Structure formats: C-alpha cells, structure tokens
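S.K.: could you work out the structure for the sequence below:
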Amino acid sequence: MSARLTALASEFGLVERALGDPAALADPREYARLTRRHRELLPLITVLRERDSVDRDLAGARELLTDPDMRELAAGEVQTLGARLTELDAELVVLLLPTDPDDPKDVILELRAGAGGAEAGLFVMDLLRLYTRYAEGLGLRLNVLDANESDLGGASKVVAEVTGDGAYRAFKWERGVHRVQRVPATESQGRIHTSTVTVAVLPEAEQGEVQLDLSEVRIDVFRSQGAGGQGVNTTDSAVRAVYRAGTPDEIMVVCQDGRSQIKNREKALQVLAARLAERERAAREAQERSDRAAQVGTGDRSEKIRTYNYPQNRVTDHRLEGEDKNHPLDSVMTGVLAPVVGALARAQREQQLLEMAGGDEQHGAA
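M.R.: The predicted structure follows:
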C-alpha cells in the first residue's frame, strides 16, 4: 500500500503544479481534467498528511517514555495517537479502493414503461419527479430531452439528461427494473396492481470515447409535440437521429427539448454516442461474465432491483440486506434517495474490502 500512496502523493503534487501553469488555464478541457483529478485525490491526500503528522507525534511521544517525569503523560499520548493512527490506516484502505472512472460524468436517464399498461406510464412520471427532486437536492440539474406522454398524465418513455459533478455517481444505482405495487386510480374494486418501469443510466461519452461515423446516422427534423399532440412550438426544431437504420444495430434517439434545431441535433448525437458507449460496455461485461465461471448471479440489468409498495409505505431495495433493505416510501418519493444510495455504496465498499482481503490471503499463501 505504501508504494501506491507514494505514487498518488507524487501525482497530487504534479497536478497542483500543473494547475498553476498558465498553459493549463489556456486549455479549458485540460484545466477541467486537472481540477477533477485534484478533487478526486484531495480526500486521500488530506488523510495521508494527517497520518504522517500523527506518526511523527507518536514517535516523539514514545521517546518521552524514557523520561521518568514525562512517562505517565507520554503513555496516554501514545495510546491516543496509536488509536488515531489505526483509524487513519483504515480510512486510507477505503480511499484506495477502486473507483468508477465514470462517476464524475453527466448522465442520460431513460425511463420506459414495462408491464402494467397505463399504470406503468404513470409511475414513469412518478419516478421522473423523484429523480428531479433528488438531483436538485444534490445541486445537479435534470433536463427532459424527450417524452412520449399520454393524455392520462403518464409516459411510455422519458429521456432526460442529468448534469453536474458526480451525476453518474449519484444515479448509477438506479439502472434496472423498478416494480410498483399500488391500487390504480382507475381501480374500482381496490385491487393492488403490479407494474414495472425500466431505468437505464448512461454516462455521457467523452470526446473520442466512441467513433461515431456520421455517414451511418440519418438525421430527421420534425415539429416538436407535447402531451396529447399539442405543438410545443411552430418550427420544425425537433431532431431524430437514427444510427444504422434498418439493421440489427439500429439506435434511434429523439431530442425536442430546445427550440433550436442545431442544439437538438447536437444533444441527439450526444445521447446516441452515450448509448453506443453503453452498448460497447455491455458487450465487454457480457464477455467478462462468461469468462468468470465462479460468478454468482447474472448481474443482468433486467433484474428487479427495487419494489415500491404503496399499501405498506415501503421501498425495498433487493440488492441490500438487513435494516438497509427497507425505506419509507413517502420519504423516498419526495426525492430523499440518499439513504438508499448510501447503503448501496457502503455495501459495494464492503464487498471490495472482502475481495481485497481474499486476494491478500491468496497472495500470502502463494
């Protein structure tokens, strides 16, 4: 661990010096990269510096143990500083765990109604409101790019963009099938119905991450439409981007948020690039899963991840266990999703620590 800490401390120094270089300030993209890396390394460097300070103080306290007049005071200092050193070492282990390189990125959210017909469409909009409030609470911005709305107030599909530092880190846990159990407003006999909504979370592709050949993309323009077919504006500003139309690889993206056709075209191509990048990642993950014979579970994104039970006022995340598994529905639906996300992040860290410990044991045995 010490060699890696030394390397990261050295990298932090290089980043700090580079941030003071006028050349970096002149290159917005490079400056943004350096700023992001500085922000990523700062928590670890802060703990590392405190650890070095505590370690020096501990060495000084141990030297005083030989002084009869200072021995009692020094013994207390040694105990206190030793305990703090142990705590800091544990914090460093967690901070050294692998992080997702996509965490800082903006994301594309795709919500699609599944089983349940109109009720599923209504829950699409419920989730959209939940995510909008959750994003606002984190200082992120959620902007709807396209929505196939119904006259009943639901939607068969919603595509939205979430922008701001850490957007993917905040939303990556939402991908999968969300199941809702409740009595629909149209149910006269009070029977509980079960519906599903599928959520996809796509980190926006960085420039150069995917090679998008524009000769394989058909661009259509049309008049934006709102719920019930009402025109949003009077110009043909909406854009439909179709990748490899008519082939098994076809991907269609619609963007009708902005009044500018140019901006809608740019955003549609960004979403298309994100979906292509996600397709490539999914293909790599599928290959890794097939190569990992000991893997437990499929990890397929179509698996149910969460149930929203309205009669019991309970949200159950099926990836969690014990007290972390259930949360109050009335709170979650107002955007208080942080407790669920925090529990999922902790569970992931615990699993990483177990895997690290297992790897260390195997290395020691070898």
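
S.K.: C-alpha only now, for contacts and for neighbours.
M.R.: Fine.

S.K.: what about D52, distance to L14?
M.R.: For D52, the distance to L14 equals 20 Å [Cα to Cα, to the nearest Å].

S.K.: I'd like the structure of this one too, to check against the first:
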Amino acid sequence: MKDTMRSKLTQLVRRLEEIDQNLQDPDVTSNMDQFRALSKERAEIEPVVLKAKEYEQAEEDLAAAEEMLSDEEMKEFASEEIKAAKKAIEQISSELEILLLPKDPNDDKNIYLEIRAGTGGDESALFAGDLFRMYSRYAERQKWQVEFVSASPSDLGGYKEIVVKIVGQGAYSKLKFESGGHRVQRVPETE
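M.R.: This next block holds a predicted model:
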C-alpha cells in the first residue's frame, strides 16, 4: 500500500474516533444541525475505516503465516495461508482505492426516472413496462421508495410513458449512468 493511502486511512481513523467522542458530548447532541452533520460524516467514513481494519488484519495474518514457515510441520499450511493472505490484501487494497475516490456531491440525492415507449407501438410499451418493473424491483432491493408522478398505461399492459420519483440514499449514485435509448427486438417463435 502506498504511503499516501496509508496516511489518509490513518487520518480517517482518527477523525472517526474524534466524531465518536463529539457525538457523546451533550452540547453536540442538543444541537440537532451539528449532530446531523456529524452523523452523516460518520456514516461516510465508517465503511472506509472498517475496510482499513480488515486490511490491517490481513497484513497481520500474512506476518503470522510467514513466521510459521520456519516450522517444518507447518510449512505447507503456512504457504497456503500466505497465498490466501496475499490475495486478501490485494483485493482489500483495490476496494480501499475505490472507497477513497472523491464522492460526487449529488450521490445522495433522489432522482426522477422517466421511461417512454418509442416507436414500435404496443411492443415498445410492453418493453417500457418491463423496464419500469426492473427498476422498481431494484429500488425495492435497495430499500428506496418509488413514488408515481405520472403514468400513461397502454392497452396491453405496458406504459406509453411513466415518470416516478425514486427516494433513497445513494439513488443518484447508482442510477446516474442509466440514461439513453434502449432497443429491443422481438424474435418470432418460428425463428
């Protein structure tokens, strides 16, 4: 791990400890705006700190396995443990790099999802309905709320147009690249 990354993780660990101490202070808990801001910052930092502790544990496991190499009876077991620890260190390191990337300020915002059937009549309306069901089920799994804004159902069960508001933490961050046209082509059963 790079020194800059390690120093950033150390700063985050210290900041989390500082936030935890501040959250126990009665003056902070009486000021709801400050309490809310600290709680939000803690929620952003905590996953990174937990992953950093997981990384430290993997490094400790690697060091312990390397110590076992000197014992002839434990040599085979130690080599397997070394491989597993190195693999874990590599995986956790890449996850930490992603967690330390700067966040988009809009990531925690809600979104409006618009689905419109294009040319293709009833077939495209059915596809629009399928898309809506897919997105609404995804939203349910993420524990987001789906609020209908407007809908124009088609005769066969799809939607000519549907607009919904998706409310939940991280909705924008996970759906911000879901834009553009989608195409579906029906294949007859005879082919």
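
S.K.: now do the buried residues in stretch 124-140 of the second structure.
M.R.: 124-129, 131-132, 135-136, 139 (16 or more other Cα atoms under 10 Å).

S.K.: closest one of these to N106 of the second structure?
M.R.: A139 (17.8 Å; Cα to Cα).

S.K.: all helices of the first structure, in order?
M.R.: Under the criterion DSSP state H, the first structure carries helices at the ranges 2-19, 22-25, 28-64, 71-95, 118-137, 167-171, 261-291, 329-332, 338-365.

S.K.: and which of the buried residues of stretch 124-140 of the second structure is nearest V48 of the second structure?
M.R.: Of those, the one sitting nearest to V48 of the second structure (Cα to Cα) turns out to be A139, at 24.4 Å.

S.K.: what does that closest one align to in the first structure?
M.R.: Alignment note (TM-score structural alignment): A139 of the second structure maps to A135 of the first structure.

S.K.: what sits against its match?
M.R.: 141-142, 162 (Cα atoms under 8 Å, 6 or more residues apart in numbering).

S.K.: by neighbours, which of these wins?
M.R.: V162 (26 neighbours; other Cα atoms under 10 Å).

S.K.: quick one: map that one onto the second structure.
M.R.: The alignment partner of V162 of the first structure in the second structure, by TM-score structural alignment, is I166.

S.K.: gap between the nearest residue to that match once chain neighbours are set aside and A85 of the second structure?
M.R.: Excluding the flanking residues, the one nearest I166 of the second structure by Cα to Cα, 6 or more residues apart in numbering is V146, at 4.8 Å. Distance from V146 of the second structure to A85 of the second structure, counting by Cα to Cα: 42 Å.

S.K.: surely G176 of the first structure touches T196?
M.R.: No. Between G176 of the first structure and T196 there is no contact, the gap being 10.2 Å when judged by Cα atoms under 8 Å.

S.K.: neighbour-wise, which of those two wins?
M.R.: T196 (25 against 20).

S.K.: for the closest residue to that one other than its chain neighbours, give its distance to R218 of the first structure.
M.R.: Leaving aside its chain neighbours, T196 of the first structure sits nearest to R179 (4.4 Å; criterion: Cα to Cα, 6+ apart). R179 of the first structure sits 35 Å away from R218 of the first structure, going by Cα to Cα.

S.K.: more neighbours, those two?
M.R.: R179 (23 against 13).

S.K.: which residue in the second structure lines up with the more buried one?
M.R.: Using TM-score structural alignment, the partner of R179 of the first structure in the second structure is R183.

S.K.: can you pull out the strands in the stretch 151-300 of the first structure?
M.R.: Using DSSP state E, counting those that start in this stretch, the strands of the stretch 151-300 of the first structure run over 155-163, 176-182, 193-203, 217-222, 238-243, 251-255.

S.K.: how far out from the middle of the chain is the fifth one?
M.R.: Strand 238-243 of the first structure has its C-alpha centroid displaced from the chain centroid by 26 Å (Cα atoms, centre = their mean, to the nearest Å).

S.K.: read off where it ends up in the second structure.
M.R.: Going by TM-score structural alignment: strand 238-243 of the first structure matches no residues.

S.K.: next, the angle strand 251-255 makes with that strand.
M.R.: Strand 238-243 of the first structure and strand 251-255 are oriented at 160 degrees to each other (axes from the mean of the first three to the mean of the last three Cα atoms, to 10 degrees).

S.K.: for A345 of the first structure, give its distance to A147 of the first structure.
M.R.: Taking Cα to Cα, one finds A345 of the first structure at 30 Å from A147 of the first structure.

S.K.: and for V177 of the first structure?
M.R.: 19 Å.

S.K.: what's the residue of the second structure most remote from its centre in contact with, if anything?
M.R.: Residue distances from the centre of the second structure (Cα atoms, centre = their mean) peak at E72, which lies 44.2 Å from the mean C-alpha position. Listed by Cα under 8 Å, 6+ apart, E72 of the second structure has no contact partners.

S.K.: and for D55 of the first structure?
M.R.: Contacts for D55 of the first structure (Cα under 8 Å, 6+ apart) come out as 81, 85.

S.K.: now with 10 Å?
M.R.: Applying Cα atoms under 10 Å, 6 or more residues apart in numbering to D55 of the first structure gives the contacts 49, 61, 81-82, 84-85.

S.K.: of the residues you listed, buried ones?
M.R.: In those, the ones that pass as buried (16+ other Cα under 10 Å) are 61, 81-82, 84-85.

S.K.: out of these, which is nearest to T99 of the first structure?
M.R.: Using Cα to Cα, these come closest to T99 of the first structure at L85, 24.0 Å.

S.K.: is it true that the closest one touches E77?
M.R.: No. Between L85 of the first structure and E77 there is no contact under Cα atoms under 10 Å: 11.9 Å.
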